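J.: Provided below for reference: sequence and predicted model.
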Amino acid sequence: MARRPRTENSSDQSAANDGAAVSDDVAKLLAQRHANGGDLWATADGRWNVGTPFSTLACGLMLTELGLDPSDPVARGIAQTLLACQTEDGRIRPGPHLTVQPCHTAEAARLLCRLGLAEDARLSPTVEHLLSNQAADGGWRCKVLKFGAGPDTDASNPGTTLAALDVLRFRTPLVTSPEAERAVDTLLDHWSVRRPLGPCRYGIGSRFMKVEFPMFRYNLFFYVYVLSFYPRARRHEAFRAALAALQGKLVDGKVVVEHGKPALDVLSLCRTGIPNSRATHRYAEIVANLER
């Protein structure tokens, strides 16, 4: 059956429905802001990465996808929660006085960038720390060995490397820096190798290939999205193959989320199996990057 042409009224109604869904999602997230014992999804002692998917990190990322204004008190409060854990050398602990790994710093920094602090002087030490602490293979790795020592576990963590690149892309001059391009090469190589690499064993398998949104973890959509900001990646056949895989999953040009966290099914932002307007907006950014 032929589809009815979209009218101005239907477009207005769709926008209204989307706005209502966003407001409903924001309300549901804010209702959980004390879930971990403190405010803004943190624990009473300031840990921001516990209680997933209702941690400060996860909820902050979701709220930015829902259009949270950086000037909003909630955005400022989340930023302060993270910055309160920043060390003098730029690392960001997962909580006051806790041991810090590169993944903590990269994840916190990418949320701070999305909260409007990408060019903030307070984030500069963190960016400098990332640039000066790459692993030998060009990525970033944690110092824990959950799966023992060996050539694969000695590699950098692809997931942490992707998160770090999600930070560097916000500072345009760094997109073509030697440090960023080394990291890009590491992730492009992983598309070919596919084996679980790094101390936390990030691989490219069936789970990776399922579209996930929001971009919490290492997966196809997050991989293509971040790499699309880097000219070195856009010229590479591995990126083009990953992009083709993502495009093959579109439905009428829209992104459909294939895998999510069951606890987030109540949010329209995270719903699986149907076209997702917010994820499709991120895909439009990929397309725009390809035209640069």
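T.: Thanks, I have the structure now. Numbering: from 1, shown residues only.
J.: going forward, measure contacts and count neighbours with C-alpha atoms only.
T.: OK.
J.: Give me the neighbour count for the residue nearest to Val100 when sequence neighbours are not counted.
T.: In space, not counting the residues next to it along the chain, Val100 is nearest to Arg93; the distance is 4.8 Å by CA to CA, 6 or more residues apart in numbering. By other CA atoms under 10 Å, 25 other residues sit near Arg93.
J.: I figured Arg93 hits Cys85, correct?
T.: Yes: contact status for Arg93 versus Cys85: in contact at 5.1 Å, counting by CA atoms under 8 Å.
J.: what about stretch 137-149, how long is it end to end?
T.: From its first residue to its last, stretch 137-149 covers 16 Å (CA to CA, to the nearest Å).
J.: Would you mark the buried spots in it?
T.: Across stretch 137-149, burial judged by 16 or more other CA atoms under 10 Å covers 138-142.
J.: Below is an additional structure, to be compared with the one above:
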Amino acid sequence: MKLNLEAFYASHRGNGGEYWASPEGKLGLENPVSTLTALLTLGELGIPASDPLVQGALTLLKEAVLPDGRVRIAPQGSIYPCHLALAAASFGRNGQGESSEALRVRQRLLATRHGDGGWQCRKFSFGRGPETELSNPGVTLLVLDAFKEKPEAKGELDSAVETLLAHWTVKTPVGPCHFGMGSRFMAVEYPFLRYNLFYYVYVLSFYPYARKDPRFFEAWTVLKEKLDPEGYLPLEAPQKKLLKLGIYESPAVAELAKKRIQRILENLGSLE
């Protein structure tokens, strides 16, 4: 089945520049979507990197990677771990995971882990408390997405996986950005963009440490109970920005989500 990408592609100058960027080179403006969101979405939907718009967006992202592996998504402003995480996941989804830029970003991420093993953006928008001393679950999930098929997935990132499994137990908002596991987290979203049950289970299923843990299987059971008899997931919380751009008008999105469920099952068949 063919994806309906006409409106999405037509939006690539929506921020005033090319490839969903602003004229000044900002890659994070969401009006209607950013360069980073476009790359994550198109890569998740299987659009090849040879596509001219994907290629152009990847060029902008590669140019944003500094020699030390940080990623400057705007000409001015602070650089946060979430920017690196978004870049790393974007490179991975678009077949650029072995590019020199992607390697620098991943090396930087490995060298700048938070004390609990995950990643933390030290921007305390909700004030400070014991919960804000923990890593950011959403950022950590994006990083684990980028590493999920790399050698580091087998052992080196166990402590990062543990931070997400621990969050399943407490579910309350943690990290400086207050990621929680409430009704919004539990509502199925696809394509993978935000911290969400489906994305959580999918990424963790690649990690042997998670596949041996009862907390992971509790999350998988919750997700599995949402499947219909044919193995499809109801997309309970479509991304509003993508909904406006017609992404969900094609049954192909549901088919792709079903393939992600099949990959989880394949991963669970390998319990080393």
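T.: Yep, that arrived. Nothing here was measured: the structure is a model prediction, and the numbers come from that model.
J.: just to revisit the earlier point, show me which of the buried residues of stretch 137-149 of structure 1 is closest to Leu220 of structure 1.
T.: Gly139 (18.0 Å; CA to CA).
J.: which residues are in contact with the biggest helix by length in structure 1?
T.: With secondary structure taken from DSSP state H, structure 1 has its longest helix at helix 8-30. Helix 8-30 of structure 1 is contacted from outside by 54, 59, 63, 66, 267-269, using CA atoms under 8 Å, 6 or more residues apart in numbering.
J.: give me that answer again for 10 Å
T.: 7, 31, 40-41, 54, 59-60, 62-63, 65-68, 74, 264, 266-270, 277-278 (CA atoms under 10 Å, 6 or more residues apart in numbering).
J.: Verify the contact between the residue nearest to Val100 of structure 1 and Trp48 for me.
T.: Yes: contact criterion CA atoms under 10 Å: Arg93 of structure 1 and Trp48 qualify, at 9.1 Å.
J.: can you list residues touching both of the two?
T.: With CA under 10 Å, 6+ apart, Arg93 of structure 1 and Trp48 have common neighbours 82, 85, 104, 108.
J.: Find the residue at the geometric middle of structure 2.
T.: Leu142 (4.0 Å; CA atoms, centre = their mean).
J.: name the element the corresponding residue of structure 1 for that residue belongs to?
T.: Aligned counterpart of Leu142 of structure 2 in structure 1: Ala163 (TM-score structural alignment). Assigned by DSSP states H and E, Ala163 of structure 1 belongs to helix 158-168.
J.: Helix or strand next in line after that helix, which one?
T.: Heading C-terminal from helix 158-168 of structure 1 (DSSP H and E), you reach helix 178-193.
J.: Check which helices and strands that following helix sits against.
T.: helix 124-131, helix 158-168, helix 220-227, helix 231-234, helix 237-247 (3 or more CA pairs under 10 Å, 6 or more residues apart in numbering; DSSP states H and E).
J.: The third one to helix 237-247, inter-axis angle?
T.: Here helix 220-227 of structure 1 runs at 130 degrees with respect to helix 237-247, directions being taken by axes from the mean of the first three to the mean of the last three CA atoms, to 10 degrees.
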